[in-house]
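Novice: Test case, fold it:
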Amino acid sequence: MNNIQGNNNYMDLRLLCFCTTSNVSSPCLLMNIIFFFLLNPYHQHQLILLPEHLPHHSKMFKRLPKTQSFTSAISQKGFSWVFPTEREEYQFLIANPKAMQDLGLNEEESEDPEFQSIVSGEYYNDKTTYIKENFPKPYSQAYAGWQFGQFAGQLGDGRVINLFEIPKSTPDGQNRNFYELQIKGAGLTPYSRFADGKAVLRSSIREYIISEHLNAIGIPSTRALALTYLPSTLAQRHGAERCAIVARFAESWVRLGTFDLYRWRGDRQGVKLLADYVINELFTINGVKFQNFERIVNTKPELLKDNGVKLEDLTEYDKMYYESIVRNAETTAICQSYGFLNGVLNTDNTSILGLAIDFGPFSIMDKFDPNYTPNSEDHQTRYGYRNVPSAIWWNLTRLGEDLAELIGAGKELLSNPEFEEAVKEEWEDGIIKRATKIIETGGDIYQYAYTKKYVEMFFNRLGLPHELIDAKNPDLQMTDVIQPMLDVLFKIQTDFNLFFLQLQNIDFESGTVNYVEIAEREFLANFEFNTFRHHKEDLLKVISEWLIVYHEMLEKTKQYKTTTPNPAMYNPKFLPRNWILDQVIDQTSSSRGAETSYLEKLQKMSSNPFDESKWGDELKELEKSWLLQGNKGDEFAMLQCGCSS
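Specialist: Alright, predicted model coming up:
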């Protein structure tokens, strides 16, 4: 890993959707792109049908309801049947109790040899057992993607194999009531290209830990069930590294890149069938469709009205597009509020559900720096903190182009049987014009949904009620409260997340408040000002001025009868930093999986970040060290990773 500190070129972080990162500011450019797609399909392929439900596994999950039928067939052009590659040795390391609970399993079941065999892929070495037990046949999916702004063609699950689908133990009302289980690092697939189908232990530990941590702090994320070490399997990365397999699950693994694939193939019917699957299976929750889009547009109807769009004129394809926009905007805002950066956010790494997905060179930002990127290979900081919101919108614009025919058609054309066959020349201008308007309106929806959630998340962390937010214009609170706070954080360079823990423990109620004294005691006590870029007096002034604003906001909360957010529920006491992950990886790797005490400790802390009573009594000195977080020292802060995994 490398250590990076950004420069002091600080700018307002309010979202500019159509900035230089976006490349979609020109309606003419957008229309040309859509026009090219309508008239120039690359080549025809057999269509792809997605299942309404994958069959449930019928043995490991004995207590769960079972089904054996596909409602649709998946074409060989969109997936490939493939079995995990047999390995010489399998060594089960760990399973996550919360993940098992959400799958309806007891924690003790992780000790079952059958469970361990399935989550490692070893179960499938005998190609007949799964048939006898009525398991579905495993497969890998194809998708395409735009990577760092360039179209990369067909990609797909190069080392991931999908096993089966299982019901959630408790429906959450946010997503469908099923999880799809897959294993990563399971071997070569038809989509491996020039790769080896392996995942090294280093990256597997990182993904295993961060998946469950993000879920624990409230970031919509894919999940991690179990980690298996492969002692005799080596992969060549920077050097020879030993490998592992992560069993992971999510409500769906459909990505924006899945739509990219069908568009690239010129598969009109495939795009429509995939969109129908997303609408009916993924975006219909307990009979209600597009609940996140409806919530946003009900709060601010002007988002449509000001663009000349009527809600009653929107088709289900328009709403599907907007639903994915809102989901991704809000997840991005939550990630930004905690300083979580994925490091690689291509269209094949962007979930249609708005889940955080595919964790490579990620990082928790130790100190606030808008120029920071966790990816050492991201030289243009495309996926750095400052640019992430625009990068996700760029991806969503590509989705709009993938859906151009469907969102450009409108209700009348969609009901025309001839539209199923082809796009007539006389329809083209109308389709282009409407698709352009839908996408541009989507930009306004994205900016609003992102900003609103960003402000709400910081208000949660500050213990301020949402009634203090102008629901239709959250930019006001962004300007008055959040932006000055970020300016303070940038200047004092204290730990980004520990700042909120310190703040929530300040007593503003006991007598006269001395803001300068609080500023010095809480935030500047350990600074070496002779090496810092700001004078102490200047820092005390900017901190105390913001504390006054914050205190005034706290006083306003007394006017409201609603419950004020408890900041302790939003400010985790622990986040797994890169230097901590490195320590865990070093112990597990050097012992060849024989010593997992650090891994087990990290799982307890990262999966229960708000509740130290669940961290256990072991390794207390290590725990104390880890709680230093970003204040461990400059050599431990703002680390970067490469993409090698």
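Novice: Only C-alpha atoms from now on, for both contacts and neighbour counts.
Specialist: Fine.
Novice: Walking through the stretch 51-200 of the chain, point out its helices one by one.
Specialist: 97-102, 113-120, 129-132 (DSSP state H, counting those that start in this stretch).
Novice: and this one, so I can compare the two:
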Amino acid sequence: MHAPLPSVAVPAAIGELNWTHRLAALGPRFYTELPPAGLPDPHWVATSADCARLLGWPATGWQTPEALRVFSGNALWPGMRPLASVYSGHQFGVWAGQLGDGRALWLGELDTPQGPMELQLKGAGRTPYSRMGDGRAVLRSSIREFLASEAMAALGIPTTRALALTASTALPVRRETTETAAIVTRVAPSFLRFGHVEHFAHHGLHDELRELVQHLIEHHAPQCQAAPQPVVALLAQVATQTADLLAHWQAVGFCHGVMNTDNMSLLGLSIDYGPYGFLDGFDPGHVCNHSDTQGRYAFARQPQVAYWNLHALAQALLPLIPGDEEAAAALLREALQAYPDRFAQAMLLRMRAKLGLREARDGDGALVDDWLRLLAATRVDYSIAHRRLGEAQLPAGAEGLRDLFLDREALDAWLRRYRDRLAQEPEDPAQRRAAMHAVNPAVVLRNHLAETAIRQAEAGDFGEVQRLLDVLRRPFDAPERAADADFPPDWAQHIEVSCSS
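Specialist: Sure thing, here's the model as predicted:
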């Protein structure tokens, strides 16, 4: 029996909070209710002003001692109701059985100017779904998740958010070495995953499956209710949202690292930042997760893996389609076709924008593909190449771009085709450069930037975490410190991130 946590006052800067518990209304078959296991003697590491504003809070003033207790798992605000949800899933393509929130606790849904937002503590101790784990998160991985959540949001990529990061040196956690315990407060319209649906389908719990999907449609996809087959319409919507998300990832050069079905959001959000990475040199075969020895989740494979995961979701939804099973399966396959069609369109749209092309013309796909082949041939830095392509719109600006390539003749041949294409939609070069810089980030969260912040934080200095957060909030602006947008240092080649990261 877990002892209840004390209730503490909400900071005056926030005012009254209105909590709802729509997920909890589904009943205890969907979760286990229990309090978090707090951090002893906690301290703030960082907070996100942007995420606070998303909730309708001020940027500052809410970080009181009472709030620190709440976001380190030692107290609750009135109306919070902590619980861990159950789900299952496929991990590295293999059915893994029951999983669930093994180190995350849902606190409830908060009314915000953006609609209901769920708050969740990650790293708040063992739950019935922790399996052999301790339910804790370490400072290293928590900094990575905190920064990535806010960096992706600033890039315009759908994502869960991070409000706060707390830690405690009084609670050592054993991983490869002894590390510092930490808790990230995560925010999202919903943390429901493909794995939630798979769990009830796999165990033949069709009544519960129906309740869960009805909850999802009612609260997160109400437009599907009027469709002839609401469940089929829901799958098509999830497929479309997932296609848009993957186009975002591929266009910006983001590698998730662990695209298991339990790490796939039913709302098309980036979720569960573990061994992720942004590309340095462009390598379609890049594997950012040191644990992924087979390369299942290599960068270029991500779109196809998402499609595979959608098929697993469709299989889980099959019991909810009335009538003949073969006809039902055909309906779901048709809904899944929304994914490849939408992904191809969304990807080409984003790559056109990265190349400064506003209009759709025949041959654009080939031009984009050949550009990516050029980058891949000698692993040209992905982010820097696109920024310099923007600079190449101005007189003499192409020299900086040409410096990136060993085979300049191949680049020059491509540039001639590219300039011929630009001539088909004349625009002021400075305006085109500005438009390209607005979609090609100057700064992304490269591993070495995160690693530097982590090393300083582990030494007790959290200033670099906050500084880097401030830089990542403005990814398309030229950074004050040129090193943030520069090539990675040589030592960055030796950084390894794995599922424990």
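Novice: What are the boundaries of the helices in the stretch 301-450 of structure 2?
Specialist: Using DSSP H, counting those that start in this stretch, helices in the stretch 301-450 of structure 2 cover 302-317, 325-336, 338-354, 364-377, 382-391, 398-402, 408-422, 429-437, 447-458.
Novice: circling back: could I get the helices of the stretch 51-200 of structure 1 as CSV with mean neighbour count?
Specialist: Formatted as CSV, those follow (neighbours: other Cα atoms under 10 Å):
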stretch, mean neighbour count
helix 97-102, 18
helix 113-120, 19
helix 129-132, 12
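Novice: so can I have TSV of those showing distance to residue 587 of structure 1?
Specialist: Shown next, in TSV, are the helices of the stretch 51-200 of structure 1 (distance: least, Cα to Cα, whole Å):
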stretch	distance to residue 587 of structure 1
helix 97-102	22
helix 113-120	21
helix 129-132	36
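Novice: Looking at those, spot the one closest to residue 586 of structure 1.
Specialist: helix 113-120 (22.0 Å; Cα to Cα).
Novice: residues in structure 2 aligned with that closest one?
Specialist: Aligned using TM-score structural alignment, helix 113-120 of structure 1 spans residues 65-72 in structure 2.
Novice: After alignment, which residue of structure 2 pairs with residue 248 of structure 1?
Specialist: Checking TM-score structural alignment: residue 248 of structure 1 goes with residue 186.
Novice: next one: residue 181 of structure 1
Specialist: Match for residue 181 of structure 1 (TM-score structural alignment): residue 119.
Novice: Which among the helices of the stretch 51-200 of structure 1 is found nearest to residue 550 of structure 1?
Specialist: With Cα to Cα as the yardstick, what comes closest out of those is helix 97-102 (36.1 Å).
Novice: And the contacts of that closest one?
Specialist: With contact meaning Cα atoms under 8 Å, 6 or more residues apart in numbering, helix 97-102 of structure 1 is reached by 106-107, 168-170, 212, 223-225, 607.
Novice: Which secondary structure state is assigned to residue 312 of structure 1?
Specialist: helix (DSSP: H, G, I helix; E, B strand; the rest coil).
Novice: List just the one of the helices of the stretch 51-200 of structure 1 that sits closest to residue 490 of structure 1.
Specialist: Closest among the helices of the stretch 51-200 of structure 1, using Cα to Cα: helix 97-102, at 35.3 Å.
Novice: how close does that closest one sit to structure 2?
Specialist: Compared with structure 2 after fitting, helix 97-102 of structure 1 deviates on average by 0.8 Å (mean Cα distance after the TM-score superposition for structure 1).
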